[in-house]
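Participant: Mind folding the following:
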Amino acid sequence: MTPLPTDKDEFIVECIKAYKNQPNILQDIHDFLEYYEPDTSLFWHSRQTFLYPLVNKALRLENIYLLYLCRFFMRDIRDELVRLQHTEPVKVYCGQVMSLNEIIQLKSLFYGDPTTTTTTDVRLRAIYIAFKSFLSTSLEKSVAEFYVAGQPVADECLVLFEIDATPNVCSQTNSFAKLHKSSAFENEEEVLFILNSIFRITDIHEEESKYIITLELCNNNDHTFKSVFESLKKDYSGEVAGYETEANLNSFATVLFNMKKYDLADKFFRRLYNELPPSHRDRARCCHNIGNVALARGQYKESLRWLNRALELFQQLWPFDHPGSGNTYHCIGSLYKSKRKYE
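Facilitator: The predicted structure is shown next:
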């Protein structure tokens, strides 16, 4: 989904609202507004000021509205990681705290059900994990171990990830880069992995007071993943017969609709409708989707108003045989069926 020139300003407004009573952070926000450029995204991410916790919290809690606002920043980080893609295999480390339940689930998936599998007949599973963040790692094992030193608290486990990563310069899916000069801390041996990088678990074992989980970086050229990636691309790009396939605000809102997040879906469909010029063909799809959201909410009168408007725009702006009109008629039929009015 391509960021807009106004995205940064809108994001800043929300940040100022969130930190209005914290003058030190407000100064960082104003500095960001004045000095930020796309090629400084890694520097700002490494500073761990207001941006780092804000973006990570949004990713962890799946705060969709905030993620939408800061997508320009995440896009810039991705582009920088692709540009600075490491060209040699690396072994890196990351220390994290995980819940005991998470560890139990991973071990069960990896080794199988301990109640039905003996220690002499262990069938290792192909288990893959993805981190809901830009994964920060270090070439120095001691740096990662610092974050998992000591004893864990109740129901938590200290975990040291040991990651083997071989770059695929032809793929942007799992890019990673050594930051050094792009970081606010040039002397740190940090290697940053792109958002939602996918790893295969190769081993899980306990060592002293922590768990060691070894991982291997995967990419979308792996045979196991090809069909999955193609499916995700189709699902998230809004690809329907006759529609463009680039992921945009319309397809983003469609994902929200499929997640039954109707308030957010309606908000983004209407936003796109208002941003598009009157003659833009996608306004027909916006009307259809706004009507579809209203239908899902049981707002039949509102739904019919938008669906009829969608039909008008499909007839005005699209070829007569475009499937959009048929989809809209289908929704109108579903509307009358829901009202128990068959015509």
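Participant: contacts, neighbours, all on C-alpha from now
Facilitator: Will do.
Participant: if I pick residue 166, what's in contact with it?
Facilitator: With contact taken as CA atoms under 8 Å, 6 or more residues apart in numbering, residue 166 is in contact with 88, 89, 90, 217.
Participant: distance of it from residue 128?
Facilitator: According to CA to CA, to the nearest Å, residue 166 and residue 128 sit 16 Å apart.
Participant: do residue 100 as well
Facilitator: With CA to CA as the criterion, residue 100 and residue 128 are 19 Å apart.
Participant: So between those two, which is more surrounded?
Facilitator: Neighbours were counted for residue 100 and for residue 128 using other CA atoms under 10 Å; residue 128 has more, 17 against 14.
Participant: How about that one, nearest residue that isn't a chain neighbour?
Facilitator: Distances taken as CA to CA, 6 or more residues apart in numbering place residue 200 nearest to residue 128, at 4.4 Å, with adjacent residues excluded.
Participant: is it true that that neighbour lies in a strand?
Facilitator: Yes: according to DSSP: H, G, I helix; E, B strand; the rest coil, the state of residue 200 is that of a strand.
Participant: want to put them side by side, so please do this one too:
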Amino acid sequence: MVELCRQKCAGNEKDLQYIDEFEEYYNASNAIFWFTRDIFLYRLLNKALRELDIDTIYSLRYFFKDLHTKLLERYFSTRLKSASDSLRETVFRGQLMSNKEFDEKIRHNTGGFLPVSSFFSTTLNRQLAFTYAGDGSSETEQSIVFEIDVDKNDYIFPYADISTESAFDGVESEVLFTFGAVFRILSIEKNDDNIWIVKLKLTQEEDGESKALTLQLREQILCAQYPLQSLSNLMAYMGHHDKAEKYSLLLLRDTSFISLHVLSIIYEHLGSIYHYTGRHELALEYYWKSFSVLTEHQSVVDPTLQYAHKNKGHINEEKGDYKGALFDYTEALKIQLQKENLDFYEIANSFYRIGQVYRAQKYYEQALSMHEKSLAIKLNIFPPTHPKISLSYQSIGQIYYLQGLYAKALTFYEKCLEVAMKAFHKEHSNISLIYTDIGLTYYRQADYNDAADCFQKALQVQLTTSEQNQPILATTYENLAYSLYNIGKMKEGLEHMKKACEINSKNFPSNHPKVIRDFDWVADVQKELAGGEVQAN
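Facilitator: The predicted structure follows:
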């Protein structure tokens, strides 16, 4: 942690001196004091949380945990001492906010949510908040005073009056909320001094991914036995598969302290990452590693062999041995259904995997039946905006697509997209896959304009979430090229196909069908364009 801070503050002698002081004198009991000092630590931690800079958050995790723990201690201590006091209180926060951020988050959002990913500093002193808000004269920023209504009986997001431990010695009457608080915007008004008064209420209502991510961060960084494993899971959930792979591989550098069960899970997780990103040989390798751990240490890891069957099913599915995959997934399901305490998510997942195998075998009615069973369970155990529900809608849509029932496919893709937009941020890799599926359906209906539009949206997401040489990105360039060609934009399509050629040439040998097909298409379109120019001349 200290080394990271030195790297971040290189060239700033004052901050480097503070870092030396921190290294010598810091302990967990004074985490609040260090956070409230106007030095490097406050800026680094809140910036990392706002930007979801997982590398920095992980490096600062011990301080992160100490600060959160101290807030919890003070929160519960205060609740016990003030049980007979007023059940409500109001705190304030004054700040400047850019016009763009204000328009996006507040101006037209009355009744909506305002999630705060960082630790959130407020004050009991209303006048002090107006001082921090500025005078309302800026043309590029808005002056805002937040008035936050808090019900002391609600345990939602811990907060505490930290005046006695603050570096400001109580001058600011500071009340600090832990990271990830979610507020509902009750009203927005501008006063005569050109300052916005925004009334908020602390809420525990769902807020899509913003809440899901902060809750996962809290659980997985603060409470996890293996933080790197948890961060890898979180990165995969967010669609950042390169970082998910990085953290899992870092954890495998020293497996001596990892339980066999967790080791098998890490191998399986890497297998799923490689499968998702189109690296099927690596996927197969890591699924085998997971299976080997499970079977070699059966009595310790998995007495029922449920997970061994599941992983062997992954292996057979990856190899194209669908008969074997179906057997193993079915065996895993039998074990799950015989348990005294049913794990409905595991059961839903088994129905899903069996459905995928039937789909690969082109047994579409059986596949549809399995996916409908999986969806029915998920709708009973998850909230309606859960990402797993989006996945089931997508899978059912894909089956209808393969049956040529394009109108039905689009209906389920639209449901899928609606849930995904609430469950994920708009640049999540799953969003790109949904746009791709919708684009392919439009393409099959010869609606090339809408197809091109969807493929363009998929591409925009992938350029922010995928490594630039992944096969999935090449596929999107190909789809976009074909669509543009069919609406007469041959030159634009040609440029996209050239990018696909470049990526596929890095991932496959020169005699691979993908590489040959793309280069042939480029050559044919170049000839067509050249012939058109000659004819015009």
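Participant: Identify the residue of structure 2 aligned to the residue nearest to residue 128 of structure 1.
Facilitator: Under the alignment by TM-score structural alignment, residue 200 of structure 1 pairs with residue 184 in structure 2.
Participant: Tell me which stretches of the stretch 1-150 of structure 1 form strands.
Facilitator: Listed in chain order, the strands of the stretch 1-150 of structure 1 (DSSP state E, counting those that start in this stretch) span 90-99, 128-130, 135-138.
Participant: and the last one, which stretch of structure 2?
Facilitator: So the one you mean is strand 135-138 of structure 1. Counting by TM-score structural alignment, strand 135-138 of structure 1 corresponds to residues 120-123.
Participant: tell me the average deviation of that stretch from structure 1 after fitting.
Facilitator: Superposed on structure 1, stretch 120-123 of structure 2 shows a mean distance of 0.8 Å to its aligned residues (mean CA distance after the TM-score superposition for structure 1).
Participant: Residue 132 of structure 2 maps to what in structure 1?
Facilitator: In structure 1, residue 132 of structure 2 lines up with residue 147, judged by TM-score structural alignment.
Participant: Centre of the chain to the longest helix anywhere in structure 2, how far?
Facilitator: Across structure 2, the longest stretch assigned as helix under DSSP state H is helix 513-536. Distance of helix 513-536 of structure 2 from its chain centroid, counting by CA atoms, centre = their mean, to the nearest Å, is 40 Å.
Participant: For it, buried residues please.
Facilitator: For helix 513-536 of structure 2, the neighbour count (16 or more other CA atoms under 10 Å) marks 514, 515, 518, 519, 521, 522, 525 as buried.
Participant: nearest to residue 356 of structure 2, of these?
Facilitator: residue 514 (24.2 Å; CA to CA).
Participant: circling back: what does the match of strand 135-138 of structure 1 contact?
Facilitator: If you take CA under 8 Å, 6+ apart as the criterion, stretch 120-123 of structure 2 is touched by 91-93, 129, 172-179, 181.
Participant: can you rerun that using 10 Å?
Facilitator: Stretch 120-123 of structure 2 has contacts (CA atoms under 10 Å, 6 or more residues apart in numbering) with 36, 46, 90-94, 128-129, 146-148, 159-163, 172-181.
Participant: out of the contacts of residue 166 of structure 1, who has the most neighbours?
Facilitator: Tallying neighbours with other CA under 10 Å puts residue 217 at the head of the contacts of residue 166 of structure 1, with 20 neighbours.
Participant: What does it correspond to in structure 2?
Facilitator: Correspondence of residue 217 of structure 1 to structure 2, assessed by TM-score structural alignment: residue 202.
Participant: Could you pull up the contacting residues of that match?
Facilitator: With contact set as CA under 10 Å, 6+ apart, residue 202 of structure 2 has these partners: 113-115, 148-151, 154, 156-157, 181-185.
Participant: Buried subset of those residues, written for PyMOL?
Facilitator: Here is the PyMOL command that selects only those of these that count as buried (16+ other CA under 10 Å):
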select buried, resi 113+114+115+148+149+150+151+157+181+182+183+184+185
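Participant: show me what contacts residue 168 of structure 2?
Facilitator: Applying CA under 10 Å, 6+ apart to residue 168 of structure 2 gives the contacts 33, 36, 37, 38, 162, 174.
Participant: change it to 8 Å
Facilitator: Contacts were defined as CA under 8 Å, 6+ apart; by that measure residue 168 of structure 2 touches 36, 37.
Participant: do the same with the one 3 residues further on
Facilitator: Contact partners of residue 171 of structure 2, counting by CA under 8 Å, 6+ apart, are residue 163.
Participant: do the one 10 residues further on as well
Facilitator: For residue 181 of structure 2, the set of contacting residues under the criterion of CA under 8 Å, 6+ apart consists of 115, 116, 117, 120, 157, 202.
Participant: Which one of those is nearest to residue 25 of structure 2?
Facilitator: So of the contacts of residue 181 of structure 2, ranked by how close each gets to residue 25 of structure 2 (CA to CA), first place is residue 120, at 25.2 Å.
Participant: Identify the residues contacting stretch 408-422 of structure 2?
Facilitator: The contact list for stretch 408-422 of structure 2 (CA under 8 Å, 6+ apart) reads 208-209, 384-387, 389-394, 396-401, 430-431, 434, 437-438, 441.
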